[in-house]
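>>> Okay, structure incoming, though there's no sequence with it:
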């Protein structure tokens, strides 16, 4: 069966994997909503830091994770650890969604999953490089969770980001088909989730979904670098809007001596929604940034170091200008409120 499947033209095969993942994820989430089970598994109750007003099920991970894990084990068996690590983190995060867990317990789970990946599948690099990459993967796990706060945002970033991974794994000078299949399935599952999450959202991602997607983004990015599919900057550029927003916001909170792990409404995307741009336009704006960054990353693959450095410099400048625009708009919005 699988042998026949892989003889199909690549474009058709990719489309079938993505469509199958989207339909399966969508069917799971539809069933959870239809039966009322979604409300019993985990519900997000609005508070003063929320961008929504009504209680909403946090069960997106129940659709995305099973599809991502099953597809990876079936189509990309060499990535078995990424699949099992995702299932492990989803289980721990579901407990957190349902009952709440101490931050140290959550972080210990993240550490086990990431360190296990690096130890079991070490790259041919100095130990200190692997330590830095493990730290960056831990940050990606958590920042994905931080950035899950607006309708359609985190799901859209998964859809485009993993599609970018799939394209990179296919177009690279050293293509890795299994990486492409896994990333394609995850991107497709995100499409199924977005059917219920784009504004107005009927389902939220939840920690079981956001933590899992963050781990997969880091694990697949590391796998591609380890296998020579792409340079270390490629995953960073693909998810640059997410990384930039979360990192700058964290740095500001640390400078002010605030507890960065506590919920807040200071991210750029939150300020966009609160200043009147709204959930849908905010998500679409981020989609545009994401697509542009992915296209630049793909164009830079296989080019000279000078060309790649220029691309990175240009994109950093673009994201900086976008952040400045949001900051100025936010200040004008606040001044309007104070005048009233």
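On my side now, so go ahead. As the structure is a prediction and not an experimental result, all values here were calculated from the model. Residues are numbered from 1 along each chain as shown.

>>> C-alpha only now, for contacts and for neighbours.
OK.

>>> Now residue 294. Nearest residue, chain neighbours left out?
Nearest residue to residue 294, sequence neighbours excluded (CA to CA, 6 or more residues apart in numbering): residue 238, at 5.0 Å.

>>> can you map out the helices along the stretch 51-200 of the chain?
60-75, 80-98, 103-120, 127-146, 153-171, 177-197 (DSSP state H, counting those that start in this stretch).

>>> Please point out which parts of the fourth one sit buried.
Buried positions in helix 127-146, judged by neighbour count with 16 or more other CA atoms under 10 Å: 130, 133-134, 136-146.

>>> cool, and the last one?
Across helix 177-197, burial judged by 16+ other CA under 10 Å covers 178-197.

>>> For residue 41, which of the helices of the stretch 51-200 of the chain is the nearest?
Of all the helices of the stretch 51-200 of the chain, helix 80-98 sits nearest to residue 41, with 6.7 Å by CA to CA.

>>> Show me what that closest one is packed against.
helix 60-75, helix 103-120, helix 206-226 (3 or more CA pairs under 8 Å, 6 or more residues apart in numbering; DSSP states H and E).

>>> Turn these into a markdown table, columns for mean neighbour count and distance to residue 2.
Output for the helices and strands packed on helix 80-98, formatted as a markdown table (neighbours: other CA atoms under 10 Å; distance: least, CA to CA, whole Å):
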| stretch | mean neighbour count | distance to residue 2 |
| --- | --- | --- |
| helix 60-75 | 24 | 8 |
| helix 103-120 | 15 | 27 |
| helix 206-226 | 25 | 22 |
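
>>> ok, structure two:
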């Protein structure tokens, strides 16, 4: 993709985002703060729709090379956008998610694998989509984290192993840059919404699964390590406290920094993105890519993350009295 095409893509997506703001304002698609929110201002919701729009427009110029993936993206983005406007029942949402993931798996030829690997991939994808969605709670965190992940994948695709058309990755990065312009600020113009967080999760997981399949190396899944650690440890502590893990909450580590410690949202987002960038660099340049090292690194980082949470939040908050 040449510079002129990149600039054109940025302008088109920028205008598309502005058009969405007009529509969202007209139909009152807003995020109303409540007691579980980490923000206090009424803000447009669903600005992350630009992630899906960018890739759904992609075939108009580059062709339908990834048709089933894009169809799945369209399906999961549609139900997520509807859910942003008016809550959808869990059964309907899960049904749409499963159809979208099935199309993703078909694109990746995963149905040729044994049932064990299909189930494992399903757990990974559904769990990761929900984790990324749960982590979308403060200004800048979704956009900055997605940008780091996608740029790392672009580096891998160009300099290590080509696993996808580079133009598709660049298109995704442009959409994230457009979104960040409106979201990565003290007073955000818009939030990603479920359509944004779920959409970008679906996109990132497509790229990650492609590179894992191409290389047969699970180490690349660690590009989502920090989000995974925050989500899994939060679920673990909520279970210990006998809380309903399906109810909305403010128990994530990043939420503690934002709500209890009053750390600026953009500072927290920058810390998470920078930490994941450091992890990605370690994985690419220094870590041996063996299954033993993969699990050893996972255990080591989990212990460090738990120690940090106990040191900062305290045992009473994490596990109760």
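On my side now, so go ahead. Worth saying up front: this structure is predicted, and the values here are computed from it rather than measured.

>>> if we can go back for a sec, need the helices and strands packed on helix 80-98 of the first structure in a markdown table (columns: distance to residue 306 of the first structure).
Shown next, in a markdown table, are these (distance: least, CA to CA, whole Å):
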| stretch | distance to residue 306 of the first structure |
| --- | --- |
| helix 60-75 | 35 |
| helix 103-120 | 30 |
| helix 206-226 | 19 |
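
>>> Residue 254 of the first structure: which of the ones you listed is closest?
Among these, helix 103-120 sits nearest to residue 254 of the first structure (CA to CA), with 17.0 Å.

>>> Looking at the buried residues of helix 127-146 of the first structure, spot the one nearest residue 256 of the first structure.
Among these, residue 146 lies closest to residue 256 of the first structure (CA to CA), at 18.1 Å.

>>> how close does the corresponding residue of the second structure for the closest one sit to residue 79 of the second structure?
Aligned counterpart of residue 146 of the first structure in the second structure: residue 134 (TM-score structural alignment). Counting by CA to CA, to the nearest Å, the separation of residue 134 of the second structure from residue 79 of the second structure is 17 Å.

>>> Equivalent analysis for residue 297 of the second structure, please.
Residue 297 of the second structure is 36 Å from residue 79 of the second structure, by CA to CA.

>>> What of residue 31 of the second structure?
Going from residue 31 of the second structure to residue 79 of the second structure by CA to CA gives 17 Å.

>>> who does the helix or strand encompassing residue 298 of the second structure touch, helix- and strand-wise?
Here residue 298 of the second structure, judged by DSSP states H and E, is contained in helix 291-313. When contacts are defined as 3+ CA pairs under 8 Å, 6+ apart, helix 291-313 of the second structure sits against helix 225-240.

>>> contact partners of the helix it packs on?
Identification of contacts with helix 225-240 of the second structure by CA atoms under 8 Å, 6 or more residues apart in numbering yields 128, 131-132, 134-135, 244-245, 251-254, 272, 275-276, 302, 305-306, 318-319.

>>> quick one: buried residues of that helix?
Across helix 225-240 of the second structure, burial judged by 16+ other CA under 10 Å covers 225-235, 237-238.

>>> Could you find the counterpart of residue 208 of the first structure in the second structure?
Per TM-score structural alignment, residue 208 of the first structure is aligned with residue 195.

>>> Can you give me every residue that contacts that match?
For residue 195 of the second structure, the contacting residues are 46, 48, 49, 76, 77, 78, 79, 80, 81, 84, by CA under 8 Å, 6+ apart.

>>> Scan those residues and report the most crowded one.
residue 48 (30 neighbours; other CA atoms under 10 Å).

>>> Return the distance of the equivalent of that residue over in the first structure relative to residue 29 of the first structure.
In the first structure, residue 48 of the second structure lines up with residue 61, judged by TM-score structural alignment. Remark: distance between residue 61 of the first structure and residue 29 of the first structure (CA to CA) = 9 Å.

>>> What of residue 44 of the first structure?
16 Å.

>>> of the two, who's got more company?
Shown here are residue 44 of the first structure and residue 29; by other CA under 10 Å, residue 29 has more neighbours (24 against 19).

>>> List the contacts of that one.
So residue 29 of the first structure contacts 38, 59, 60, 62, 63, 193, 196 (CA under 8 Å, 6+ apart).

>>> Remind me which helix or strand the aligned partner of it in the second structure belongs to.
Structural alignment places residue 29 of the first structure opposite residue 17 in the second structure (criterion: TM-score structural alignment). With elements taken from DSSP H and E, the one containing residue 17 of the second structure is helix 3-26.
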